[in-house]
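K.L.:
the sequence and its predicted three-dimensional model are supplied below.
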Amino acid sequence: MNTEQYKARFSEPPVQRSKDDLKEAETRAGRALAYALDIRKFEIELYWKRATYFWAFIAAAFAGYGLTYKTAADHEPWLSLLFSSLGLVFSFTWYLVNRGSKFWQSNWERHVDLLEDITLGPLYKVVAVTEDNCATNPLTSPAQFSVSKLNQILSVFVATVWLLLFTKSILPVSCSLPIDIYKLAILVLTVGSLWLLYSQGRSSTQFSEKGLHERGAKSET
């Protein structure tokens, strides 16, 4: 749908009172704006709760890898591979969750942008840039960095570190060496899990074009 069709969805139906008699918060668009703001706030709260959740598991994997690195090298070498596998899978999942969270946060921010036009005005869309915001002091002046983008880049870095540790735990690989069934099982499980997370972890409804899209009702079958 286009912007005008979207706004028409929130126009007031025929009622006994005119729109001028209604308070702004009582109009359909006003109520929708309040919901959009609340859901956006909820998405941001969930974003950081998810980050805390993944950091806890990743930190535990780092601790486990560090504790078993020296002892497992001689006795149970597959333990280091196991912890690095856990760290890799959790950090990769954290990266995908960051992208998914950002998608829905952006979705509700777009709703706020559109609903503001027909209710209280462009309060959220207007960015008030002050002289202090334009300062170039890297230590004290504010800067327009995206917290969610920084978090995504950090998750990629952490996943890359785990990938290096995972690769190191697999080595050495040689035809002259006996096959370690535990290492082989962990390798297959890790690669399969990463593939499933990326290919099967997507939303059931996918939109590949820019614009406003209306989701259809799901089939009962």
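P.N.:
Nice, I can see it. Numbers count the residues shown, from 1 in each chain.

K.L.:
CA atoms for contacts and neighbours, from now on please.
P.N.:
Will do.

K.L.:
what sits up against stretch 40-59?
P.N.:
Around stretch 40-59, the neighbours that count as contacts under Cα atoms under 8 Å, 6 or more residues apart in numbering are 86-87, 90-91, 94, 98, 101, 104-105, 108-109.

K.L.:
ok, structure two:
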Amino acid sequence: MTTNRDTYFGALGLSPPGAKSKGTRRTAAGESSDRERDARLAALTRSHEIRQFEIELYWKRANYFWLLQGAVFAAIGLIWRDASGLIPSLLPVGLAALGAVTALAGWLSSQGSKFWQENWEHHIDMLEDEFEGRLHKTAYVGKKGIRWSVSGVNDRLALCFWIFWLFVLLVATSKTNPNWTLDPHKLTLCPTGQEVGTIACWLFAIGGSLYIRDRTSDMHGKDVAYPEGTIELKQGDVRPYLFRREPKI
């Protein structure tokens, strides 16, 4: 039993495997040990169930954002193909701004889903040894080595699409405002309504991205740092830690 594992079970409020049960009689001590073992088994079972649930939610959320981006892109394509001129030329700029915000929201959502999935995988890693051996922590690598992470590829693709939507926004802006130039002699202090609308769309794309990027959390409690091992980050070495949430009331 490592010090980190002792810390983990202490934060979880469970006795670690092999701990001596308190009791005045052998029977009472045995019953207490059985209850503690059942509690650890229940925690492991629930960790497996919620991990599977988080994986299902990850792909459902990913499909939601991919479908939304596809609908926005299809709308822009139909507008650009329209030759009647009845559709406002500013609309593709607004849709491109919406696409950029949606792509970033999809990427952040996948990051959040992955965080909670890894949270339950950490619980499994700590709890499984007593009941399942090291099944979850043991992987058959094979001759070609460790392969790519499916969710990791999806995360990177979502980020690439956010960059793509910024490019689409630039193209839509250029098509809507062909007279815009970087020449300071041709700048005017009296923008048209279409130019004001274009600027508003850019502000929406930037402001919306910053707004959804803000990490909001109602978690409150205390940190429980692991005494062994550190993780290398750009800011320096830090110890991994648990966060014990407490009831709000």
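P.N.:
Yep, it's here. Nothing here was measured: the structure is a model prediction, and the numbers come from that model.

K.L.:
TM-score for these two?
P.N.:
Scored against TM-score structural alignment, normalised by the length of the first structure, the superposed chains reach a TM-score of 0.81; 209 aligned residues with a Cα RMSD of 3.1 Å.

K.L.:
related to what we said a few turns ago, just the buried residues of the contacts of stretch 40-59 of the first structure.
P.N.:
Among the contacts of stretch 40-59 of the first structure, those classed as buried by neighbour count (16 or more other Cα atoms under 10 Å) are 86-87, 90-91, 94, 98, 101, 105, 108-109.

K.L.:
re the thing from before, Val156 of the first structure: which of the contacts of stretch 40-59 of the first structure is nearest?
P.N.:
Taking Cα to Cα as the measure, Val156 of the first structure lies nearest Ser91 of those, at 7.7 Å.

K.L.:
and the gap between the closest one and Phe83 of the first structure?
P.N.:
Taking Cα to Cα, to the nearest Å as the measure, Ser91 of the first structure and Phe83 of the first structure are separated by 12 Å.

K.L.:
do Gln200 of the first structure as well
P.N.:
Gln200 of the first structure sits 24 Å away from Phe83 of the first structure, going by Cα to Cα.

K.L.:
between those two, who's got more neighbours?
P.N.:
Just comparing Gln200 of the first structure and Phe83: by other Cα atoms under 10 Å the higher neighbour count belongs to Phe83, 25 against 10.

K.L.:
what residues does stretch 110-121 of the first structure touch?
P.N.:
Residues outside stretch 110-121 of the first structure that contact it (Cα under 8 Å, 6+ apart) are 3, 7, 24, 29-30, 32-33, 36-37, 122-125.

K.L.:
that older thread, reformat the contacts of stretch 40-59 of the first structure as JSON lines; add secondary structure and distance to Ala61 of the first structure.
P.N.:
Rendered in JSON lines, the data for the contacts of stretch 40-59 of the first structure read as follows (DSSP: H, G, I helix; E, B strand; the rest coil; distance: Cα to Cα, whole Å):
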{"residue": "Leu86", "secondary structure": "helix", "distance to Ala61 of the first structure": "6"}
{"residue": "Gly87", "secondary structure": "helix", "distance to Ala61 of the first structure": "5"}
{"residue": "Phe90", "secondary structure": "helix", "distance to Ala61 of the first structure": "9"}
{"residue": "Ser91", "secondary structure": "helix", "distance to Ala61 of the first structure": "10"}
{"residue": "Trp94", "secondary structure": "helix", "distance to Ala61 of the first structure": "14"}
{"residue": "Asn98", "secondary structure": "helix", "distance to Ala61 of the first structure": "20"}
{"residue": "Ser101", "secondary structure": "helix", "distance to Ala61 of the first structure": "23"}
{"residue": "Trp104", "secondary structure": "helix", "distance to Ala61 of the first structure": "29"}
{"residue": "Gln105", "secondary structure": "helix", "distance to Ala61 of the first structure": "29"}
{"residue": "Trp108", "secondary structure": "helix", "distance to Ala61 of the first structure": "34"}
{"residue": "Glu109", "secondary structure": "helix", "distance to Ala61 of the first structure": "35"}
